[in-house]
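Student: Here's a sequence, model it:
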Amino acid sequence: MSTPLQRLDIWQQLQHHFTDIHQQHMLDWFKQDNQRFDRFNLEAAGLTLDYSKNRITTETMALLMQLAKKRDLPAQIKALFEGELVNRSEQRPALHTALRNFSDRPVIVDGVDVMPEVRDTMNRMEEFCWKVRRKHWRGYSNKPFTDVVSIGIGGSFLGPKLASSALKPYNDNQINVHYLANIDGSHITEILKHLNPESTLFIVQSKSFGTQETLKNALACRQWFLSNGGSVADLPKHFAAVSANVEKAVEFGIAKENIFPMWDWVGGRYSLWSAIGLPLAIAIGIDNFREMLRGAHAMDEHFRTAPMEKNMPVIMALLGVWYVNFFGINSQAILPYDHYLRGLPAHLQQLDMESNGKSIGIDGRKVDYHTGPIIWGGVGSNGQHAYHQLLHQGTHFSPSDFIMPMRSHNPIDNFHAMLVSNALSQSQALLTGKTEQQAIDECLAAGMSEGEAIALAAQKVIPGNRPSNTIYFPKSTPHSIGALIALYEHKVAAQGMIWGVNSFDQWGVELGKDMGNSVLAALEGEASSAAFDSSTSGLVQAYKKMQDLL
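Tutor: I've put the predicted structure just below:
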C-alpha cells in the first residue's frame, strides 16, 4: 500500500465513474433491470443482504472490487486471521476470531498456539455457569443467586448488554443480569436498591483492574455488600472477575479460581466472545452462548474464504467507502426493526467509531481523505416518528441499514407483519421519494383547490434516491445474532484496511482517560486548575461553587 489511496489509478477511475452516475436515480435502474434485486443480493452465515437499493451499478461494484484488490484486501484479511501484528501501533495481533474458532486450525501468537488456553477458559466458563445456574454455588447465607451485576465499561459493557437484550427470549429468567457502567451515582443507586446482597453475584470486568469507572463502581459495590450483612471473608462467594491483573483482583477479595483471563490480542470492543461474555452465558446458558460463537465463526469463515465479489463484509465495507469518499457522506444510520436489537446502534457506534475514527494512517502520516462515519440510529418503528424526517427530506442523506428478523419470538396478532411492513415501506420510500406532481395530485384528491395544492406540494416533495441496505434473517437466534455482530466487525476491519488506518487501537480514548485524572484532582481540591485552559479552569471553579450551595 505504498501508493497513497487517492493517487491510485483505480481511485481516479472511481471518481470519473461517480461524476457519470451520481445524478442518476436508482428508481430508473430498477425499471431498466428486473433482476436488480437478485443481482445485488447475498446470503452468508444465515443472514441475507439486499444491497440493491444503493447508488451503484455493476460497473460501480466492479471498480470497487478493483480498489479492494489494489489495497491487498485478501492478503490483509489473511494476515488478520493468521495472527500477524495488524495492530501496529501496539505491536499486537487482533485475534478475537480465535475466541470463536471451532476449526482444528491452530492460532499462533508469539510462537504459541493460543487455542488450548481459549478452550480451557471456555470450559471454566461452562463450569462457572453450571454452578451458578444449578444453584450449587450460593451466597454467604446459602441463598442461591437471583441477580448478577456485571461491572465494566466500553467493550466490557456494550457488547454483552446488546447480546443480553438481543437474546432475551433465551433467558429462562432464573437469574437477572444487570450491567453497571456509568460513573454516575444515579446508575449504581438504581441497580443496587432492588437487590439483596445475600443473593447477588458481582463480576468485575477490567483488563487492568484499574479502569477508573469500573474500579470505582466495583469498590462501591464491595462497600454496599459489606455494609449490608456481608463480611470480608464472604467476598470470594459474591465476587468474580475478568482481568489480566490477577494480583489486584485477589487483593480486592476475589478468589483466584474465579478470575478469568483477558488477552492483549483481544481489543475491548471485540471482547464479547471471551469471558467478558460470562454474564450473558449465565443468563442464556452456556449452550446458547456457544451457539452465538458458532454463528460468529460461520461469518468468520465466510469473510476469510469467500471471493471478494461474494463477500458480505467486504461488499458492505466498499459501499461505505463509496459514500464516505465519493458522495462526501459523514454518517450511517443503523435501524433494527426488532425490540430485542435496540442496543445494536450503541454497540456499533463504539465498534465503528472507535475503530475507524482515525485521521492518521498506519504509516504515521495524516490521511487526506475522510475515514469512519458517525454511526447513529435506533429501533424501528419509533424512529419513523422522529429522525426519519431527516432521512427523507434533509439536505444531506445518511445511508441506512434496515435490520430485521422475519419471524418474531412473540407472535401477537399481526404485529410482526406490521413491523416488517414499516421497515420495507421506509426503505421503499427512501428509494422512490415523491415528485411534485404526485404531491399535487395527492392534494387535489384530498379536496384542495389547484392553488392550494400547488402551494403545499413543494413542502411534500421527497427526493428519494437515498440508499439503504436490508439485512434479514429468519429469527433472532444465538447463531444469527453471533453472525450479525461478526458481520459488522469484519465490515469495519475491511474499511480500515482500505483506508489504511489501524482499526484496533484507540489513542483518542486514552487521552481523555489521562486528562480525567488531573481534572478529578482539581475538582476535589487536591491540585490546582491554573494550568488548564480558561474554559476548563472556569468550569472546575463552577463545580466547586455549586457544591458549596448544597
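Student: use CA for all of it now, contacts and neighbours both
Tutor: Fine.
Student: OK, contacts around the spatially most central residue of the chain?
Tutor: For the chain, the residue whose C-alpha lies nearest the mean C-alpha position (C-alpha atoms, centre = their mean) is residue 348; its distance is 2.4 Å. Residue 348 makes contacts with 375, 488, as judged by C-alpha atoms under 8 Å, 6 or more residues apart in numbering.
Student: Let's verify it: helix, strand, or coil?
Tutor: Under the three-state scheme (DSSP: H, G, I helix; E, B strand; the rest coil), the conformation of residue 348 reads as helix.
Student: again with residue 398
Tutor: Put simply, residue 398 is coil when judged by three-state DSSP.
Student: Isn't it up against residue 328?
Tutor: No. Here residue 398 lies out of contact with residue 328, judged by C-alpha atoms under 8 Å, at a distance of 10.3 Å.
Student: Which one's more surrounded, the two?
Tutor: residue 398 (24 against 14; other C-alpha atoms under 10 Å).
Student: residue contacts, that one?
Tutor: The contact partners of residue 398, by C-alpha under 8 Å, 6+ apart, come to 329-333, 391, 466-467.
Student: again, only using 6 Å
Tutor: 331-332 (C-alpha atoms under 6 Å, 6 or more residues apart in numbering).
Student: repeat for residue 465
Tutor: When contacts are counted by C-alpha under 6 Å, 6+ apart, residue 465 touches 25-26, 431.
Student: please redo it, this time with the cut-off set to 7 Å
Tutor: Residue 465 makes contact with 25-26, 430-432, according to C-alpha atoms under 7 Å, 6 or more residues apart in numbering.
Student: what do you get for residue 1?
Tutor: With contact taken as C-alpha under 7 Å, 6+ apart, residue 1 is in contact with residue 71.
Student: Let's see this one next, to set against the first:
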Amino acid sequence: MGDRIAAAWDKLGQHPAPALMELFTDPDRVAKLAGRIELGEGQGGILFDWSKTHLTDSLLGDFEALAEAAGFAEARDKLLTGAVVNPSEGRAAEHTAQRGIGRDTSVEEAFALHHRMRLLVEAIHQGALGEVRHLIHVGIGGSALGPALAVDALGHDLALVDVHVVSNIDGCALERAFAACDPATTLLAVASKTFSTVETMTNAQSVLRWFEQNGVDDPGGRVIALTANPEAAVDWGVDETRILPFPETVGGRYSVWTSIGFPIALAMGWDEFVSMLEGARVVDEHFRDTDGRDNLPLRAAFADLYYARLRDCQTRACFAYDERLALLPAYLQQLEMESNGKRVMTDGQPVTGPTAPITWGGVGTDAQHAVFQLLHQGTHLVPVEFIASIAPGDQLDPMHHRMLLMNCFAQGAALMAGQDSRDPARAYPGDRPTTTILCDDLDAAALGALIAFHEHRTFANAVLMGINPFDQFGVELGKDIAHKIEQGGTRFDASTQALLEAAGLA
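Tutor: A predicted model of the protein is given here:
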C-alpha cells in the first residue's frame, strides 16, 4: 500500500496550476464543484462551493486514487462501526454513535445516556433544584469550546438559562461569570472526561467557595458532573443523581454530542439539542453512503491537502460572515490542529509531508478591516473558507444582512479575480482560492451539520495522510513541566529559571 500511496502523491504533484479564472471557461464548473446536503423536510440545507479553488476533474480523479490507495473506505467503515481507529491508545472513536451511527451497543448506550440527561434537564426546568437562572459551566478544550459555540450560535439572548462557559484558569474569567450571576439561582456544571483536569477542578473549587461565601446552604447540591469517570465525581462529592456520564470512546473535541452538551439542552431546550444531533446524523449518513468526490467532507480534504502539500500553504483561514458563528474559528482550531497536528504516521514513521495547516480566522465584516490586506496583497497564499447563512439572525432592517452577504460574496470574487493597476501598490494579483459554505438558515440542525462536516473532513485528511487524529499527546509535556514547577525542587534552563524568579515562583 505504501508504494501505491507514494505513486499517487507523485502523480498529484505533476499537475499544472492553471489560474482560477481560466478554469471558468468550463461552463459546468460551478455545477461540478458545488454540492448540497439537504437536512430534511422543512429543514433547508447547506451549499458547499469549491469552484473558486484550483480543483479540476483530473485532480479530483487522482485524489480519488489516493483515497483508494490509502484505504479510505475501510478506515471510514472502522470509524462508523466502532472498530479501533486510535491505535496509539487502542480505542474506537464513537462520537457518531451519539447521533445513531455506530455499533448497536454503543448507539443503545448513547440513547440511554441522552435519556438520563433529558430527565435531569427537564427536572431542572420544572424547578426540581429550585429557581435556576444561571449556569456556570467549567471545562477546558473540547469540554468548553463545543458548548460555548452552540449556546452562542443558537441565541444566547433567548436562552431559558443564562450560560457562562469558563475554561481559563485565569481568575478574571471566573470573576466575570460571578459578576453576571446570582449565586442563589446558579448551578455549576463541571465538565471533565477524567474529572481530574487541574484547570477545571481548580475553577470548580473556586465556584464552590463563591457559593459558600454568598450564603448558599448546600453548595455541593448545585453541582452537575459531566464525565466519563463517574466514580471520581462521586469521590469529589457529587450526588449520583446529578452525574451525567459519557463514554470513554468519545474524545474531548468530539464530545459536544454527549452530556458535555448539557449546557446547550439546559439553555435552549431539549428539542434544540436533538435537532443538533439530527443535523449531524444527516452528514454522517452522507459521509457513510457517498463515495469519491461526491462525498463532500472527503472533497474538502482533497482541497485541504492540495494546498497544504502541493502548494505549500501553511495556513487555512475561516471567516464566518455571521456573528452567531464568532466562536467557530476557535472551535475548528482545536478540532483540526489537535487532531492532525502530528509528525508521525500510525506506524510510528515520520510523516512524508506537511500535515494540518495552521487554522485561523475571524468574523466578517470585522476581519475585512483587519487581516484581509494580507489575503489580497500579501506574499502568502492562504486558502480561505467563507461561511454564511441566507436567513438573517436578527430582526433589524434587512439591509444589514444584505450588506453582510454582499461583502462575503464580493471578497471571494475579488480574491479570485484580482485587479491590475499601473500603480503597483494598488494592484491585486488575484488567483487566491476560496470555498464558500452557505446555509439556508443557521438553526440547530444546520449547526450540528456544520460541526459534523468538519469532524469528517478532519478524519478524511488524517486517513489520506496516514496519521492518527484521535490522540493528543502533544498537550501533555507542558502540563508535566508545570506540575514540576508546582512541586518545586527542579531547576530549568536559565531563561525559564529567571522568569520563575521574577514572578516569585522559584
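Student: TM-score of the superposed pair?
Tutor: With the length set by TM-score structural alignment, normalised by the length of structure 2, the two chains reach a TM-score of 0.96; 499 aligned residues with a C-alpha RMSD of 1.5 Å.
Student: just to revisit the earlier point, okay, and which of the contacts of residue 465 of structure 1 map to strands?
Tutor: When DSSP state E is applied, those are split such that none fall in strands.
Student: count of residues packed around the counterpart of residue 253 of structure 1 in structure 2?
Tutor: Residue 253 of structure 1 is assigned residue 237 in structure 2 as its aligned equivalent, the criterion being TM-score structural alignment. By other C-alpha under 10 Å, the residues close to residue 237 of structure 2 number 13.
Student: Could you report the distance from the residue lying closest to residue 237 of structure 2 once chain neighbours are set aside to residue 179 of structure 2?
Tutor: Leaving aside its sequence neighbours, residue 237 of structure 2 sits nearest to residue 220 (C-alpha to C-alpha, 6 or more residues apart in numbering; 6.9 Å). Look at residue 220 of structure 2 and residue 179 of structure 2: by C-alpha to C-alpha, to the nearest Å, they are 21 Å apart.
Student: who has more neighbours, those two?
Tutor: residue 220 (17 against 9).
Student: What's the separation between the residue nearest to residue 237 of structure 2 and residue 158 of structure 2?
Tutor: Here the criterion is C-alpha to C-alpha. By it, residue 220 of structure 2 lies 28 Å from residue 158 of structure 2.
Student: And residue 26 of structure 2, by the same measure?
Tutor: Taking C-alpha to C-alpha as the criterion, residue 26 of structure 2 is separated from residue 158 of structure 2 by 47 Å.
Student: Now the aligned residue in structure 1 for residue 479 of structure 2: which helix or strand?
Tutor: Structural correspondence for residue 479 of structure 2 with respect to structure 1 (TM-score structural alignment): residue 513. Mapping residue 513 of structure 1 onto the secondary structure by DSSP states H and E places it in helix 507-523.
Student: excluding its backbone neighbours, what's nearest residue 19 of structure 2?
Tutor: residue 431 (6.0 Å).
Student: Looking for the alignment partner of that neighbour in structure 1.
Tutor: Under the alignment (TM-score structural alignment), residue 431 of structure 2 pairs with residue 465 in structure 1.
Student: Just give me the neighbour total for residue 307 of structure 1.
Tutor: A count of neighbours around residue 307 of structure 1, defined by other C-alpha under 10 Å, yields 12.
Student: what does residue 212 of structure 2 give?
Tutor: Neighbours of residue 212 of structure 2 under the rule other C-alpha under 10 Å: 15.
Student: tell me the contacts of residue 200 of structure 1?
Tutor: 145-148, 238.
Student: where's residue 356 of structure 1 relative to residue 82 of structure 1, distance?
Tutor: According to C-alpha to C-alpha, residue 356 of structure 1 and residue 82 of structure 1 sit 21 Å apart.
Student: returning to that earlier point: I'd like the contacts of residue 200 of structure 1 as CSV, with distance to residue 305 of structure 1 and neighbour count appended.
Tutor: What follows is the contacts of residue 200 of structure 1, written out as CSV (distance: C-alpha to C-alpha, whole Å; neighbours: other C-alpha atoms under 10 Å):
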residue, distance to residue 305 of structure 1, neighbour count
145, 44, 24
146, 44, 20
147, 42, 22
148, 39, 24
238, 44, 25
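Student: which of the residues you listed line up with contacts in structure 2?
Tutor: Here those are checked against structure 2 with both residues aligned by TM-score structural alignment, their matches' C-alpha atoms under 7 Å, and the contacts held in both are 145-148.
Student: From the residues you listed, which land in strands?
Tutor: 147-148.
Student: element containing the residue lying farthest from the centre of structure 2?
Tutor: Counting by C-alpha atoms, centre = their mean, the extreme residue of structure 2 relative to its mean C-alpha position is residue 422, 43.3 Å from that point. No secondary structure element spans residue 422 of structure 2, as it lies outside all helices and strands (assigned by DSSP H and E).
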